[in-house]
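Asker: Task: produce atomic coordinates for the following.
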Amino acid sequence: MHYIHQYASPLGNITMASNGESLTGLWFNGQKYFADTLPAENREKELPIFEQTASWLDAYFRGDIPDFTPALHMDGSPFRQMVWEILLQIPHGKVVTYGDIARMIASKTGQKTMSAQAVGGAVGHNPVSIIVPCHRVVGTSGSLTGYAGGIDKKIALLSLEKVDMVPLFIPKKGTAI
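Answerer: This is a model prediction of the structure:
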């Protein structure tokens, strides 16, 4: 059985999901790919993992850097798992590009190159937003693109982390990233 719980964040309601022990999902309600890894059979329930996650989110939204990570269990292909592990290593208040992650994976796997677009797909399907910080990934030259929760939420999260927003920009439609 999978369980859900709602969290009211300053940026909108968030749905948390769990297998009963670990956090399996965290989505802004209505975001792209909302609950796409959540089984249809689930129910609302109070769980210790949801209390821990709410504590993490409370600290984060206060502007603190949480000193723990709730237990995570994220289902995905080995490639997606590799991308999500890299996301977990991006420091609070820093950003990296999709190309940076592609180069890290190419280096790890002994390949000459890796597609930044493939990385973008894995980043976009991250089932645990905020805690697995996909909002810290930007396009080439700092373009703010590709956040399933919406660019407005990406900007708010990066601002909360005191990221220097001056070099970052929202690309115009049709602009290559």
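Asker: CA atoms for contacts and neighbours, from now on please.
Answerer: Noted.
Asker: Which positions in the longest helix along the chain come out as buried?
Answerer: Taking DSSP state H as the assignment, the helix of the chain that covers the most residues is helix 48-61. Judged by neighbour count using 16 or more other C-alpha atoms under 10 Å, the buried positions of helix 48-61 are 49, 50, 52, 53, 54, 56, 57, 58, 60, 61.
Asker: another one to check against the first:
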Amino acid sequence: MEYLGYYTSPLGMIRVINDEDYLLGLDFIDEELKQENKNKLTENIIKQLSEYFIGERLEFNIPILLNGTEFQKNVWKELIKIPYGETATYKDIAVRIGNPKAVRAVGGANNKNKIAVVIPCHRVIGMSGKLVGYAGGISKKEWLLNHENKNKKLIDKR
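Answerer: Next comes the predicted model:
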């Protein structure tokens, strides 16, 4: 059975889709499409999103079910390793997964990420340092990176 919840973030509405055990999807949407049908995992995901957006959570502790090709799964697992407040290039990810020539394929896998924010594809940037390619839009990517940088600086001062 699938469960559905919504979270109103500073960037707009986020839809959360999960089953009994795993987060299956998390994306930005314009409006609630169906009535919520939450379980304990849905509530936990929304709680962790809230903590992230107020700057209290640096890492998510949510079980994720990755649905994609082996290549995509390898890319997404590598994205999760990018530390909060830091970035990596598509080339960096390609090298880390042992396929340095697969830069475009990494971009394609990034584009197919169905679990925004938790699998932090927003932390992947172009070789020149430019913000490129974010399904939620470049303005959301920029906001997320600025949010993390600001909070990381506060945490580093502690």
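Asker: one step back: and the following helix or strand past the longest helix of structure 1, which stretch of structure 2?
Answerer: Moving toward the C-terminus from helix 48-61 of structure 1, the next helix or strand (DSSP states H and E) is helix 78-88. Aligned by TM-score structural alignment, helix 78-88 of structure 1 falls on residues 70-80 of structure 2.
Asker: what does the matching stretch contact?
Answerer: Outside of stretch 70-80 of structure 2, the residues within contact range by C-alpha atoms under 8 Å, 6 or more residues apart in numbering are 66-67, 93-94, 96-97, 106, 109-110, 112-113, 118-121, 123-124.
Asker: Please check those and keep the buried ones.
Answerer: Among the contacts of stretch 70-80 of structure 2, the ones that count as buried by 16+ other C-alpha under 10 Å are 66, 93-94, 106, 109-110, 112-113, 118-121, 123-124.
Asker: would you say residue 119 of structure 2 is within a helix?
Answerer: No: counting by DSSP: H, G, I helix; E, B strand; the rest coil, residue 119 of structure 2 falls outside a helix, being coil.
Asker: need the contact list for it.
Answerer: The contact partners of residue 119 of structure 2, taken as C-alpha under 8 Å, 6+ apart, are 76, 77, 79, 80, 113.
Asker: Quick one: neighbours of the third one, just the number.
Answerer: Counted with other C-alpha atoms under 10 Å, the neighbours of residue 79 of structure 2 add up to 21.
Asker: What residues sit buried inside stretch 79-92 of structure 1?
Answerer: Neighbour-count burial for stretch 79-92 of structure 1 flags 80, 81, 82, 83, 84, 86, 87, 90, 92 (criterion: 16+ other C-alpha under 10 Å).
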